[in-house]
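J.: Return atomic coordinates for the entry below.
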Amino acid sequence: MKKTIIYAAVVTAIASTHTQLAKAAENNSAEDAEAKKIIVTGTRVSGRTIEDTAVPVDIITNEIIEESGASEVGELLQKLAPSFNFSRTTVSDGTDIIRPATLRGLGPDQVLILVNGKRRHSQAWVNIQQTIGRGSAGTDINSIPVSAIEHIEVLRDGAAAQYGSDAIAGVINIILKGGSAGTSLSGKWGKTKEGDGEVKQVSANSTVELGDTGFLNLTAEFRDRGATNRAGISNRKDRVIMRLGDSSSKNKYLFFNGEAGLTYFFGGVSSRTGESGGFYRFEDRADRNVPQVYPDGFLPLQNTEVDDTSLAFGVRDFIGESWEYDLSAVYGKNEFGFAASNSINASIAAEYLFNNPGATDADIAANSGPTSADSGGIKFTQLTYNFDLSSPLDWGLYNDVYFSTGLEYREEEYGINAGELASYSCGYTGSTNNPFPSVIDPSVAAACGMQGFPGYSPEIAASSQRERDNYAFYVDLETNLTDDFLLGIAARYEDFSDAGDTTTGKISARWDITGSFGLRGAVSTGFRAPSLAQRAFTTVFTDVDGTELSQTFHAPEGSEFAAAYGVEQLEHESSENASIGMVYSPGDGLSISLDAYQIDIEDRIVLGGGLNGQDLDANGDPVINQTALDFLNANGYNKGQFFSNAIDTETFGADLVLTYDWGTDAWGDFTFTWLTHYNRTEIKEINAPEGVLPETLFSQAQVDNVETGQPRQRLLLGLDWDINDWSTSLKINRYGKVKTSFFTCQGLGIPTENPDVCNGDLGIDPSPAVRSSAKWLADLEFRYNFDNGVMFTIGGNNITDEYPDKLPQNSAHRFISDAPEFGNYIYPWESTPFGINGAFYYIKLDYSPE
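T.: Take a look at the predicted model:
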């Protein structure tokens, strides 16, 4: 019978995982272990299955991965795990190619990613624009090829006491293909209903035997994804001038996974290049254009390159008959490079004219500098060592106590590489704080650095170099106190060289009231250490301020600007997590689970709003922070922003999972799935630094981003049908409504003339929020197996061709991109849970020789 799409499973409160199972649990026979689905996430008890553990996890099997039609890991999880969100962004700098991945409505850096049970390194890029996960540096899950994955386990419970920092929302464990994978070839082609976004993908996976029991599994994948564009016509230009949609990208992957004797090893390299657009620069923008070069204006392009490397090596064996040890080292590196093209540094031509009054247009054009430049890059490296030891112990209780303990030591480094001089400078002087009068209007200073994304200066690069180490020690115990009652206890101590130490704990339990019905639950404390990216990331970027574009300085921890507001150092986030649920498995293919949870987080690290040095105190009186103001003026910045432990949040949610397998003799095999996810996050407190109003540091727009920027409701209805050589899958996803408010009059701070109209002269929509209603999307796939190893597939994603609700004709989105007219933006920008591409159709050919 066809396997269930997603198993409603449970995992214990145990500290670490094994990537391969060494032996079955003592109380299960070998036959039982083969018949059940084994869990490797969250337990050190070998042989744990979905029937006998204590908190929920979803298992996405290899069969379902292959039938999903997904080309990327983020897209795959978005379609099949309702508690997961993978918002698609546009005109958002590096977030266009590294998209924010979240779990249970929290941030991208509050979910821990494992590969084969080992901690995956974080991404180098920080989401700094108005997107979901603003201010976070999560994990680049799309750096792992789908064709290398055996299955994925999604732990939906707080797990910091088990795995350490970042596991507040839960854990996603990606298990790579192993020795039984065989050989397979695959090719895919597709495009959107609009005719763009063409995808060409080929992959190969094969296993080579090493000795009698060892293996080496190799995966190679290449994907070329074309850009999509859903921009409207500019009323100023009477044509499409912007790129709003998916960026183009080329993706190359080479991954491996193997075992030889007592050793295991896995890892891979990936390289992705992309190109996306910024805001159009009109010809009359005195500070940002050189009309002698771009007489009709220009669209600056951002060229990105993401290189990712990982390598893990370990030894696993037994000491004596029962003590199993696992000694491993894992290395990871993520590099993010930026370049600007179809752009210009307006200050270079301004400097030339300043030094050569009366120069002709031809002279100015000839001395305006390059139209492309290397903007520099960011890199993050992580090296993790683990020693784990476990054994069943006879303490005279009803059952053996499974005892596990271990040590972890981790080193991390973060840094920024400077770009070319023209990418960041004011003129050719090399200075970043000496602007020149623009070539259009001498009363306006020309903006420094390349348009679209100013490069990193040597000063920024020098100040961004950081490193740290941390070590951890954990102990966990698990046993059945009776035949029907399972108890797990875990505790972890962790010490960071730059953020201090913390101790967390977790208790989980399961009570099987009958043979088919059980209750389960857990309580735990957790933490998340500030990432090195949040501590050290520094940049100057183009942001929106009212109706204008402005140069905003992102200040690192301990910088002069942040210190002026009393923010010297970031602290740990701390959390409390509680969950309770029930499972019902009466047999005959039916399984039902319902789990509710609450997560309270204090001192959550967020990115504050732009401050200009002239702020208000708690009484609403002007406060001149002269230090901050002098810093901005001296460097030619309009605003500054920084990270702080600014908010306390409460998240409540619930998950309902129902699966039913039904096999018939005449009509084949059916699998029905109903998955429902609900979560609600509320900000309970905003802890603003002295001299800054809470609504100034963390505006209503940022509050909405956290509370309502992600769908509170998700629903997945699935039907899979196998009959003879034919099979088909239908999955219907419902995405709940979202609300954002940055791109509104209030969010942008556009002055109002009366309470009823945003601005009487401009006529911008006065609505305080941008809302998109709930949407139903359907994915459909048909497959035919030729019985010679060849499988042909034809399918479509979002075959109902759904889009987010259109923006009003006079929305602030459409004004800021086309002022003083309205145009360009048709759909929202900040939060697009399923994107703005519409329907996508594809064909696929797979070959797996017998």
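J.: Please make it C-alpha for all contacts and neighbour counts, starting now.
T.: Will do.
J.: how long is stretch 689-707 end to end?
T.: 22 Å (C-alpha to C-alpha, to the nearest Å).
J.: scratch that, stretch 352-362 is what I was asking about
T.: 12 Å.
J.: compare with the first, here's sequence two:
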Amino acid sequence: MKQIIALFITTFLLGIGSLYAQERVVKGTILGDDQLPLVGATIMEKGTNNGTTTDVNGLYTIKVKGDAILVVRYIGFKETEINLGTAKSFDVTMELDQLEEVVIVGTRGAPRSDADTPVPVDVVGTKELAQTGQLTFDKALQYKIPSFNTVQTPVNDATSLLDPYEIRNMGPSRTLILINGKRKNLSSLLYTQTAPGRGETGADISAISTSAIKRVEILRDGASAQYGSDAIAGVMNIILKDDADYGSIQLNTGITSEGDGESFGLALNNGINLKDKGFLNYTIDLSKVYLANRPGTVNAEGDAFDFEADLATVEEFLSRKPDAGNINGSPETTAAKFLVNGGVNLNASSQLYFNAAYVYKKVNSFANYRTPYWRTVADMPYLADFFPAPGTPNGYDGYVPTFEGELNDYNATVGFKGQTNGWNHDVSLTAGGNSQVYTVSNSHNRNKVLAPATWVDENNNNVVDDGEVTQDNQLYRENSPVTFDVGGTAFNHLVGNLDISKRVVPSLSIGFGAEFRTEVFTVIEGILASYDGGGADSFAGNTPENSGAFNRYNLGGYFDLAWDITDNFLVNGTIRGENYSDFGNTFVWKLSSRYKMMDDKMTIRASASTGFRAPTLHQIYTQKAQYSFVPGQGIQVGGLVNNVSPQASLLGIPQLKAEKSTNLTAGLGFKPNSNFSVTLDYYNIAVEDRIVLSTEISGTEAGDTPLDQVLEDNNMSDVSFFVNAIDTRTSGIDFVASYRDLPLGTGFIGLNLSGNYTIQNEREGEVKNPKLVEDAGQSVVNATQEALFFTSRPKTKWIFGVDYSISKFNVAVNNTYFGKTTFKQQGLDENLRTEFTPKIVTDLSVTYNATEKLTIAANINNILNVLPEWKFVAENEEGQKLMDSKEVTASGLTPIEDQSNLITFNQRYSQMTYDGSHFSQLGTLFNLSVNYKF
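T.: Reported below is the predicted structural model:
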């Protein structure tokens, strides 16, 4: 028995000794393909949970058993397996994975590949942007991202400087724009015209040069918990080029098929290698686009009726100017853009980084032409002297006020990032601003404002002689200037960020940080003549009482946890709290998850989050008189009353509060190989207390209410204001599929199909009207507003592209399907609506790589010359009767012709109506570019 026990003990001890003999410590270094250490690479013992990460020098140490196999992973590089055998040290140089996109947006922990994120992220490279042939960044995205839309406004004064854009039908203010992961400043422009985007503002992405962009990451998911306000619909992160060894210069030119809209551009991008110290990349982009004019043929009967003019007089004028002198379309635009991106390595584990941009843009646009029967010499005899037209009746033929806008936009970030004891830290300061000032020329102040004589009598008293109204004591009219500095707006912010993260263990990473932001919105006063008595004809200047600087600050903090429960199962959670100086606190959260199966070929992902959007300073403090087109009444003066004014108090308008949102997404991805991928994502966004710019509230029949008094005291036909008026729900599906590098003949073909379909986009519950508006029998949201919010963007949009590369050539054909949009224009009969007909716009791109350095590209956009087309649709039987009626109305036209004139200003905007369309009315555009690399 003793011998058996002794044998057992001996065998056990030998086994233990053998087991320990198999354990060993393995050390090594993980390097990138540039032979620089990779910090934070994960090293796992295959088939176990045993793992570690590399330090700031790329070094690792791990204890393994037996003939272990190590798996090394690092974002952007191909996964590498190491069969150790009996080795106790092993160095690895990892190979760059050209097929895997690394995305920064959507996580506050370690970056992940686009196939590894728990939320949908689109990644668009600079080559894809250039391939669209579009002149600006926002228009390039329009033809690459189905859920991204931007409206083409025919002419809307200040909105000619930039067009409204949005993701998932949520308005421009609900998409957060980042540059290299840092918040970009908002534009100072507030959209107030009756067009999609009304009442909102957003960052001016059209100001960013595509030549400076490396790639764009678009997170199609709510992300307020991670990034703060404005991220309800998603986040766009613009990554600037960081190439230090190469550069390029590009010349481009273009023209429309009508022979106008000529464009010329020169863009230089270059990199400077600072040896081991870092890099510098800079871009200079200069461009000029000339006017492209697409006016409609004006209806004489409609104009005669609206302006109570003699039909023969109108017909005589239109015989000479069938378009009534209107200038609609794409304005003349001059732009200069300067960008720089750089980094300086302070040591092996820390870097000083910086980027900056400055953009100058000048736009020459036009107001509606003032015809001689609209502004008459009978009412204003001096017009024949101001705007002489020899050879025409009365020597006067009307005039067209010009609208000249100057935009300055800048942003700059400086920061420090590094690693200490495994903790990644990033401290940065960002400054940004946007200013827009306007000049109205070829106009006049037609208002009667007197300057009575003043003198001192024998008793030394001031005496005013009201006397008779004469040319001499008129401040304006005969004595009016014809050019007016009408003021403008400015916005700037200062943002401080602190972000800290660490991969605590290979499967768990945490991140936390804080942000401080101060914002200032400034309304710039116009000269006296621009606003006095009603101001310049076409665009009144900002008055002193409505001008000034308005500011606020906020402080926010977040905590993020990402846990790879297994290699396939990820859970990511984020919480955030913010405090605003003007409306208090908010708390939001986000939870997302991803599960991979079928050897990582299939991914299931989902997220749930709450969000918020703070009212912008523009929405809180803007107050102005504004000219706008009122169907059937021509141009009228209305008033926008801000929420902190005495008028708002009198009207009982509540102060604004933050919007709240709930965002749900669920999707799946299939990637059987590196060339083929398909993703399908469902989203559902509920917004509570959505901020809207109300419809124009007019006076009551009684005429004796506080509302009537405000209108009378301010000489306004109506009043509008911002209010948390509605709750909304938006849901839909995003689909993306691509197959690249498919052999065909001696070349390779690529296919891509992507689309967005809106399932639901509507108001939930009743409109929250202030009592005064409710008592007047009106609503802050009418049918026109509902259409702008919910049906003015395409219900569905699809993009199908094919590109073929062979030898030195690449040919790409892109087809963009714009689905149906529906409007209920202001003044339109309640029994009718208008629909823009679905259209397919086809673009052709041909690229020839003449040498390794020289590339020539030709683009024909809208090759089939497809134009926007709309039609009336009856809402009911009464609407159909209206459409079928041939009865002649007071204007001498049929009822449906009257309705058409109402929404097009008597056919001045016949192609797009007064609300704009989702693709250009300019027709076919030809572009040619030559790029030389050095």
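J.: Mind checking the TM-score on these two?
T.: Here the TM-score for the pair of chains, by TM-score structural alignment, normalised by the length of structure 1, is 0.87; 774 aligned residues with a C-alpha RMSD of 2.6 Å.
J.: how about the helices in the stretch 601-750 of structure 1?
T.: Using DSSP state H, counting those that start in this stretch, the helices of the stretch 601-750 of structure 1 run over residues 626-635, 694-697, 700-707, 745-748.
J.: Which elements pack onto the third one?
T.: What it means is helix 700-707 of structure 1. Identification of packing neighbours for helix 700-707 of structure 1 by 3 or more C-alpha pairs under 8 Å, 6 or more residues apart in numbering; DSSP states H and E yields strand 669-686, strand 738-740.
J.: Including mean neighbour count and distance to residue 463 of structure 1, could these go into TSV?
T.: Converted to TSV, these look like this (neighbours: other C-alpha atoms under 10 Å; distance: least, C-alpha to C-alpha, whole Å):
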stretch	mean neighbour count	distance to residue 463 of structure 1
strand 669-686	19	29
strand 738-740	24	34
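J.: Out of these, which is closest to residue 713 of structure 1?
T.: Closest approach to residue 713 of structure 1 among these is made by strand 669-686 (4.6 Å; C-alpha to C-alpha).
J.: what packs against that closest one?
T.: If contacts are counted by 3+ C-alpha pairs under 8 Å, 6+ apart, strand 669-686 of structure 1 sits against strand 643-663, helix 700-707, strand 713-723.
J.: what's the most buried one of those?
T.: Comparing those by mean neighbour count (mean count of other C-alpha atoms under 10 Å), helix 700-707 ranks first with a mean of 22.
J.: corresponding residue for residue 771 of structure 1 in structure 2?
T.: For residue 771 of structure 1, the aligned residue in structure 2 is residue 835 (criterion: TM-score structural alignment).
J.: Look at that match and give its secondary structure.
T.: strand (DSSP: H, G, I helix; E, B strand; the rest coil).
J.: if we can go back for a sec, put together TSV for the helices and strands packed on strand 669-686 of structure 1, with distance to residue 73 of structure 1 on each row.
T.: Shown next, in TSV, are these (distance: least, C-alpha to C-alpha, whole Å):
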stretch	distance to residue 73 of structure 1
strand 643-663	22
helix 700-707	24
strand 713-723	18
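J.: what's the closest of these to residue 180 of structure 1?
T.: Nearest of these (C-alpha to C-alpha): strand 713-723, 23.3 Å.
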